[in-house]
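Q: attaching a predicted model along with its sequence, questions to come.
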Amino acid sequence: MNILIAGLIFAQISQLEFNYITSPQVAGDSFDITIVAKTATGDTFRYNFPGLLKTTRDDFWSYCEPQLVDFYQGVCRRKVRVSIADTLRLRCEASGIIGYSNQFRVIPNYPERLLILCPGESIAPGSPEGKLSHPVNQTAGIGFSISVFLVDNWFNPVSFRSDMVYLACTDSFAQLSSGNLINGKITLPVTLRRAGTHRIIARIDDTSIRPDTSVSFDVFPNIFSNLCLLLPGEELLPGDTTSLIYQTPGKTGAPLRQYVKEPFVVRVIPTDACYNRVYSYPPRADLDTVYLASDFAMRVEPSYVALTDTACFIVTFDSTGENQNLWVIGKAHESYRSKVNIEAKTKRIVTLHPDTIRAGAVITIEATLYDANDKIIKGKYTQFAVTRGNGIMLDSSGLTDTAGIIRARFVCSGANSNETDSITITADDYTHTIGIFIEGDETVLAGRPIAFPNPFGYNQDRTEIQYFVPTSCNVEMAIYDPFGNLVITKKFRPGEEGAKNGINKISWDGRNGKGKKVANGVYVFKVWGTVYTKKVFDKELRIAVLW
């Protein structure tokens, strides 16, 4: 029943009349409209009901806001805004009755942003995104054009400015151009080099104008036209614009050093002219058959490889040298010469040294280094380390000389008894171990203290004193000047260095108890041990100080 009554009421509407809308209006700015519902007799239809508002330019999008309006007592008064700049009419529909406004013009608003159109896209003024977007895939190294518009907030072109437009791209190797807007628009050539998914960014110097970023689009590799040889340490650099051979076009990273007669892996990758990897189609179909070449003696396994994606070779160079070249050759393509440094690597160490020494004696260990070709190695960094025993290396590392020899000094002054010290000599990843038998110092073992060096001061800023403690006890030492005056004294508890059973080592830096240097002269070192109140040993030694 209610539906029937409503139908009867609305059926009485005969026409919808708009007030006159002046021109021009501004896109996005609101303006007042009045729509009156009238009966066939020309009276106002005084009921409340909704209506649908559009423009005569509506298509995929509606360019009028709001779209739903309400009539009160047959009249609709409100503010509306139109987003598209064009000549058009407003259209209102209510209960099957349609009314149109007068034709009026809408002009663009103030410029607010840029809009990029890539191939496959068309501008759509007044729409939410500003364009119909079906971007076309591109090919690396092949140019195409983009259009840049100066637009208002509703993507209507604004044609009265001529700012300089600058482009940027997610492809760091892209070839981009710039230019001035002409009537708010410019078309610019672009060439992308790196395969992948990319975007283009446009901006102008005026920071009040928002830059624009294009939709994402794919860039595919071009046809197979290059062979790229990668040494260990190098990786493919797609899109690279470098053309100078010494800058290794198409590659990033530096070749790792290689060693004579040690195999290493070389990769060969098929690429387009922009160094994008090219895949065979159909999958696993041979793109080429390739082999390696060099001006230097080398061995390669395998000799030939059918190239489908990445070819791998095992390469061994027979001699040392810098900048030894290597390149790949195919049926129709050939790479540029890559350079690799082939160094000597230690494969054998021959030593010259005494087999047996006395404790405290300083000896020189001589080591000669040889490579895989049994040739001496010059300038090789070598390390020495005592891995067993009480000895120390006075020279722990250095470089071999022009004869492939390095010398290092060794001393063992702390042997409590006879011992064998082990010394490792390391160069590259090769380690050679030698053994030296140390005879304990008979003087110290017999109970007489010794000092090394003695005299000291001019040659070394301290002396090492060794003495033998026959049993665990409290030990006290004292040093006196030539006139018998006490210079310094120190006590040691049982078990600590200076009071342990066996040979003990302490040092004196030639200073008194106040930290001041003593005068030149001969000083008396005394050391004694006590258990309760009984002395178990009492020794002395004269030490010369010469500054």
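A: Cool, the structure landed. Residues are numbered from 1 along each chain as shown.
Q: use CA for all of it now, contacts and neighbours both
A: OK.
Q: isn't residue 326 up against residue 291?
A: No - taking contacts as C-alpha atoms under 8 Å, residue 326 lies outside contact range of residue 291: 10.6 Å.
Q: for stretch 106-119, measure first residue to last.
A: Terminal residues of stretch 106-119 are spaced 28 Å apart (C-alpha to C-alpha, to the nearest Å).
Q: what about that stretch, distance to the chain center?
A: 39 Å (C-alpha atoms, centre = their mean, to the nearest Å).
Q: residues of that stretch that come out buried?
A: 106-109, 111-119 (16 or more other C-alpha atoms under 10 Å).
Q: elements contacting the strand ranked longest in the chain?
A: Taking DSSP state E as the criterion, the chain has its longest strand at strand 534-546. Under the contact definition 3 or more C-alpha pairs under 8 Å, 6 or more residues apart in numbering; DSSP states H and E, strand 534-546 sits against strand 456-457, strand 521-531.
Q: try it against this one:
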Amino acid sequence: MRAISSGLHLEATVTPATARAGEPFTLTVRAVNIAGSVIQEVNSWVTVSAKHASSGQPGRGTLFTTQFQLLQGQRSISESYTFVEPIVIVARDDAGNAPALANAITITPGPAAVLHLTSNPTWLGGNQHSTLSAVLADQFDNGIPDQAMSFTLVSGTGTLTPIDIMTGADGSARADLQAPRQPESEIVRASAGGLSSDLTVAVSLVDPNAPGGTVTNFPNPCHPPQQGTTLAYKLDDQATVKIRIFSQTGTLVREVNFNRGATGGMSGLNTWQWDGRNGAGDVVASGGYIVLLEAQGAGQTVNVMRRKIAVVR
């Protein structure tokens, strides 16, 4: 058996210089001597890792193959990587030979696989705006840039205005959604790369995720008799509901009652429109009014809520 030459070290190369995320490229590792000759007696196990080509930090993606054995001093394998970034591959073996640093390869996004659509904020009050963000990504969630993106209002009476017509470097494009004044659901669709995604944005007087006991009204102030106000409140459970409106001096102005489980007394969101009139049917004077809402369940108080309403005639 001939002696192994001195200066033994690993060499590594990758081809081609670019590849899409998740798609194959070729990694070749060789055990060579100082003259560059392959040493066929070496059959060591090689472990490979990736690091960013510029910063030297560990790669943010995953190599498909991280360990393999050299056969007669060399081996070429089909490799892949999942994150979009330029990388170099470091090869080390269990024989203690000097490690190899391969030439750089740039990983680009793979084929479009998913379209994410989100809204900020996730719900809207009347006449409010949200920013819709659509992100076109490959199967590893890498954003795909420079792709045409369209937005469509599938259902609802809001106003949808595209901000971007092409995806940016992170694969995202944006649109503005302005809610109508009345509560409803807006269904928006984003389309790009042969994919589409729908999102429902609730237009509500009360946060759909708010707990029971939450109350608000819109508009505030209101302007009777031309414009009343809608009181919106959430109940933890079905309840018998009593709504009383008082003047600032404590005089009872109006009282309404709703049966348990009926309109106004259901679990979840309920609404009642006050037309700005007192119990006698007269329009109230300008000023501040206090709403006291009491919800009585089966033998216990479910919620007690208070709200100030301004009237401007």
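A: Structure received. A quick note: this is a predicted structure, and the numbers were derived from the prediction, not measured.
Q: in strands, which of the buried residues of stretch 106-119 of structure 1 fall?
A: 106-107, 113-117.
Q: what is the nearest of these to residue 87 of structure 1?
A: Closest approach between those and residue 87 of structure 1, by C-alpha to C-alpha: residue 106, at 6.2 Å.
Q: quick check: the closest one vs residue 116 of structure 1, distance?
A: Taking C-alpha to C-alpha, one finds residue 106 of structure 1 at 23 Å from residue 116 of structure 1.
Q: just send the buried residues of stretch 106-119 of structure 1 back as CSV, with distance to residue 223 of structure 1 too.
A: Converted to CSV, the buried residues of stretch 106-119 of structure 1 look like this (distance: C-alpha to C-alpha, whole Å):
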residue, distance to residue 223 of structure 1
106, 50
107, 48
108, 46
109, 47
111, 43
112, 42
113, 38
114, 35
115, 32
116, 29
117, 27
118, 23
119, 21
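Q: let me know the secondary structure of residue 208 of structure 1.
A: Of the three states, residue 208 of structure 1 takes coil under DSSP: H, G, I helix; E, B strand; the rest coil.
Q: and the residue nearest the centre of structure 2?
A: residue 118 (5.0 Å; C-alpha atoms, centre = their mean).
Q: that one -> structure 1?
A: Matched across to structure 1, residue 118 of structure 2 falls on residue 231, judged by TM-score structural alignment.
Q: residues in contact with the residue nearest to its match when sequence neighbours are not counted?
A: Closest residue in space to residue 231 of structure 1, ignoring its immediate chain neighbours: residue 266 at 5.2 Å, by C-alpha to C-alpha, 6 or more residues apart in numbering. Contacts for residue 266 of structure 1 (C-alpha atoms under 8 Å, 6 or more residues apart in numbering) come out as 229-232, 312-315.
Q: got the buried residues for the longest strand of structure 1?
A: In strand 534-546 of structure 1, counting by 16+ other C-alpha under 10 Å, buried: 536-538, 540-546.
Q: the helix or strand harbouring residue 475 of structure 1 corresponds to what range in structure 2?
A: Following DSSP states H and E, one finds residue 475 of structure 1 within strand 474-480. For strand 474-480 of structure 1, there is no aligned range in structure 2, judged by TM-score structural alignment.
Q: what angle separates that strand from strand 521-531?
A: 160 degrees (axes from the mean of the first three to the mean of the last three C-alpha atoms, to 10 degrees).
Q: what packs against strand 474-480 of structure 1?
A: strand 486-492, strand 521-531.
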